[in-house]
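Novice: sequence and predicted structure, then a few things I'm wondering about:
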Amino acid sequence: MEQKSNIPTVTAQMLIRQPAHTVFEAFVDPEITRHFWFTKGSGMLKKGQHITWEWDMYGVSIAVFVEEIIADRFIQIQWDEPSTMVRFEFREIAGLGTYVEITNTGFQQQNAELWEAINNNTGGFTTVLDGAKAYLEHGIELNLIADKFPSQATSH
């Protein structure tokens, strides 16, 4: 019997109808990733590397440390303040494409701040996967990240 953990975890998942190598590269190569997630990345994801991701539309950047990479199958990073672990798993399903699962753990926040972090990261990673699916399957840039919090809607 599987035991349930009390550790807060965010999980988002999506089938992307492309081979695992194509989907994996889209998350490793910032020249591809910028079409559905951040606007700039300081380099390709490689084990042991420190990378910076930027979202120009929000004036935000984040430091990422790449802990592990298994080509076409797995990426594990540490990111954010406070630091959390994010795992990207890529499972090719014959005849369908690649099932991508993103899991985020290690939240330091408590009470209302924890609920806010879980909510933001669940929505954020779901939005990233939706954008990746549209871009990788159809070549469409939906601008989901930029449109999630347009300044005209969030300023009062």
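Specialist: Cool, got the structure.

Novice: only C-alpha atoms for contact and neighbour calcs from this point on.
Specialist: Fine.

Novice: for V64, what are its contacts?
Specialist: 50-53, 77-80 (C-alpha atoms under 8 Å, 6 or more residues apart in numbering).

Novice: mind doing that once more with 7 Å?
Specialist: Listed by C-alpha atoms under 7 Å, 6 or more residues apart in numbering, the contact partners of V64 are 50-52, 77-79.

Novice: nearest to I16, of those?
Specialist: Closest approach to I16 among those (C-alpha to C-alpha): I77, at 21.3 Å.

Novice: host element of the closest one?
Specialist: strand 74-79 (DSSP states H and E).

Novice: and here is the other one:
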Amino acid sequence: MKGSECQMLIRKSAEKVFEAFIDPEITKNFWFTYGSDKLEVGKKVVWKWEMYDVSTTVIAKEIIPGKKIIIEWDEPATTVDFDFKTLSDGSTYVTIKHFGFNQTGDELLEAIKDSTGGFTTVLDGLKAFLEHNINLNLIADKFPAEVMKHGK
């Protein structure tokens, strides 16, 4: 598998963690700023990061409530698997796998590095929001405009 993988323990039920990725009204507190609709199998959903003037279209390929979400990103098409495992104490272990990259060599390494860093930031923000009701503003602060104006 050419791809990235990251994971995090979230001290909330799998149903709550799962819903945080399905419902854009929750997701916007730790990831994107706008989602056109809830994820449903076969439905095209637009996600926007308005601070960066970036958007993407995703299509859910599989949804198993409280257990799994598989989406396909556009441009270029890659796959993201979100797995939710309930632990004995009722908390949830989330694993995100992003794969299907078509790059090779250094470009592939860069894509995997960016994906791993991005999804790790998403999981960190999810943990803070669901466990402590804090929006850390991680996505917006990752690339502030002033820094980007002068190059990373």
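Specialist: Nice, thanks for sending it over. Quick caveat, the model's predicted, so the values are computed rather than measured.

Novice: if we can go back for a sec, the strand holding I77 of structure 1 vs structure 2, average distance?
Specialist: Superposing on structure 2 and averaging over aligned pairs (mean C-alpha distance after the TM-score superposition for structure 1), strand 74-79 of structure 1 comes out at 0.3 Å.

Novice: and that strand, what other elements does it pack with?
Specialist: In terms of contacts (3 or more C-alpha pairs under 7 Å, 6 or more residues apart in numbering; DSSP states H and E), strand 74-79 of structure 1 is packed against strand 60-70, strand 84-93.

Novice: distance to N120 of structure 1 added to those, as TSV?
Specialist: Listed next are these as TSV, based on distance: least, C-alpha to C-alpha, whole Å:
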stretch	distance to N120 of structure 1
strand 60-70	15
strand 84-93	13
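
Novice: need the winner for burial among those.
Specialist: A comparison of these by mean neighbour count, using mean count of other C-alpha atoms under 10 Å, puts strand 84-93 on top with a mean of 20.

Novice: by how much does that one deviate from structure 2 on average?
Specialist: Relative to structure 2, strand 84-93 of structure 1 is 0.4 Å off (mean C-alpha distance after the TM-score superposition for structure 1).

Novice: other SSEs contacting the helix or strand just after that strand?
Specialist: As assigned by DSSP H and E, the chain's next helix or strand after strand 84-93 of structure 1 is strand 97-105. Counting by 3+ C-alpha pairs under 7 Å, 6+ apart, the packing neighbours recorded for strand 97-105 of structure 1 are strand 9-16, strand 84-93.

Novice: of the ones you listed, which is nearest K133 of structure 1?
Specialist: Across these, closest to K133 of structure 1 is strand 9-16 (C-alpha to C-alpha), at 5.3 Å.
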